[in-house]
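J.: this one's sequence-less:
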């Protein structure tokens, strides 16, 4: 898992308009090129304007664009009400288990500083792909074994496990999150745009009123644990295309409430800003000519 901070890009621009001291609730929406604002003293027909008035010029949008704009507005306005739940609180952390000295440690072990993102993309030859498949299968086996040991806690890496009695609302959140991962993977193949991943995930999440957490992102993985490319799970305009032989993770987090997050003093545990439930699923994939191979399956 890696994290980043990003600015959201809206698909349209809203400009509030007001005349003199009138408080106007009106709002104009524009697709495509930004509108032009200009001070003007005259209008067609010799109608005069005061110095405090503005004229807004915008190109006429097509019927299709307008319909898409309205549909997008409605999708974003879907509000699903969930029961208020008590916020998460820090539990007891068990002591670190000893690891034999001959086993290599990742560079971030023993550090409370998040690892850097390496600039090189992880693209592999035949031998490298075989090693990635072995490492991915081993990671999946470890994850499944860890899931059998859960006692009252959610997994926070690649899979969300149910703990105790779980209601339908949370079950649906987990189900849709896993579906979002699947839809993100389905968008992948040699030559595909990276931004298609975020588009597919966001479209599916919004159908159910869930938000996509933007702070945490997928990343390249291979000989280096965290590297380019950065995989954004929300709508974005990130440049770049996938290439055959490349490996990276997709790991969307969906929230029933806020998509903002806060990190506890341990500098590791992160929860939603309003304490609402969230779920996450992750896979490491290998880009092929016609699609993507999931490496973290067993």
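T.: Looks like it came in fine. Since this is a predicted model, take the numbers as computed values, not measurements.

J.: drop to CA atoms for contacts and neighbour counts, all remaining ones
T.: OK.

J.: buried residues in the longest helix along the chain?
T.: Secondary structure assigned by DSSP state H gives helix 126-148 as the longest helix of the chain. When burial is assessed from 16 or more other Cα atoms under 10 Å, helix 126-148 yields the following buried residues: 129, 132-133, 136-140, 143, 147.

J.: and the comparison structure, right after this:
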């Protein structure tokens, strides 16, 4: 347990890294327009991370992943690979997943973007994915069971007639990209893990329009919905505190506080 609890120095560095990750997602917003290629978006983010923020894109080269960020469009659930032949079009929904390393510390966040006007159902899908993450933050605090996170997410998503992806989960993060604890986005009654002050992990629910079933494409990375339904995801890096939690990757345009007090 001691290895996954962060000390004061760890948290100083994680907050620096987290601010950069948030800044990338803030910076890229104006570029999400029709006819831009996903490779061009990747190049813009890569330059910003490496030259402006003097950080390292954590995805690049991770298990041979070939790009600096993940871009998942429409029915791609996660791990979409930017491509110079893939162009955004009006009505698309797009997840951009950013992970950076600064001073040897990792942080990770993603959010949905719309390309021009999108229809009501797609807008609702993105809203439910975001709300499911936000709602789960209200249960995070020292001493609480970690499976409450998945319980809240699953209940909310299914009440709204969407489905939650079960194959991919949140994870501890800090000096390692992926670490303990694992954060399931559905309820596992057998998980007795207790949240402790100083834990840092991601919460990253993936919500599907239709069924929760997934398929991996031939590139070994891109995960799509099996039935062609659309998918949406939001992700934050979260610190557990003694009275609640802190959103390490909080962005300026979010309508929730950076600090949650969950008594």
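T.: The structure has been received and is ready for your questions. Keep in mind that what you see is a predicted model, and the values were worked out from it rather than measured.

J.: TM-score them against each other, please.
T.: Both chains were compared after superposition, and using TM-score structural alignment, normalised by the length of the second structure their TM-score is 0.65; 180 aligned residues with a Cα RMSD of 1.6 Å.

J.: so the longest helix of the first structure aligns onto which residues of the second structure?
T.: Counting by TM-score structural alignment, helix 126-148 of the first structure pairs with residues 8-30 of the second structure.

J.: Could you do stretch 176-191 of the first structure as well?
T.: For stretch 176-191 of the first structure, the aligned range in the second structure is residues 128-143, judged by TM-score structural alignment.

J.: Find the centremost residue of the second structure, please.
T.: By Cα atoms, centre = their mean, the mean C-alpha position of the second structure lies nearest to residue 235, the distance being 2.4 Å.

J.: Show the contacting residues for that residue.
T.: Residues in contact with residue 235 of the second structure (Cα atoms under 8 Å, 6 or more residues apart in numbering) are 108-111, 133, 202-205.

J.: One more: residue 242 of the second structure?
T.: When the contact criterion is Cα under 8 Å, 6+ apart, the partners of residue 242 of the second structure are 141-142, 196-197.

J.: who wins for neighbours among those?
T.: residue 141 (26 neighbours; other Cα atoms under 10 Å).

J.: Surely it is in a helix?
T.: No: counting by DSSP: H, G, I helix; E, B strand; the rest coil, residue 141 of the second structure is located in no helix; its state is coil.

J.: For whatever residue of the second structure lines up with residue 245 of the first structure, which residues are in contact?
T.: Aligning on TM-score structural alignment places residue 245 of the first structure opposite residue 198 in the second structure. Under the criterion of Cα under 8 Å, 6+ apart, the contact partners of residue 198 of the second structure comprise 4-7, 239-241.

J.: again, 10 Å this time
T.: For residue 198 of the second structure, the contacting residues are 2, 4-8, 10-11, 142, 238-242, 245, taking Cα atoms under 10 Å, 6 or more residues apart in numbering as the criterion.

J.: Next: residue 105 of the second structure.
T.: Applying Cα under 10 Å, 6+ apart, one finds that residue 105 of the second structure lies in contact with 10-18, 56, 58, 173-177.

J.: Could you find the counterpart of residue 230 of the second structure in the first structure?
T.: Under TM-score structural alignment, residue 230 of the second structure pairs with residue 277 in the first structure.

J.: roughly how far apart are that match and residue 257 of the first structure?
T.: With distances defined as Cα to Cα, to the nearest Å, the gap from residue 277 of the first structure to residue 257 of the first structure amounts to 7 Å.

J.: For residue 154 of the second structure, state which of the contacts of residue 242 of the second structure is nearest.
T.: Relative to residue 154 of the second structure, the closest of the contacts of residue 242 of the second structure is residue 141; by Cα to Cα it sits at 19.2 Å.

J.: Name the nearest residue to residue 186 of the second structure, ignoring sequence neighbours.
T.: residue 150 (4.0 Å; Cα to Cα, 6 or more residues apart in numbering).
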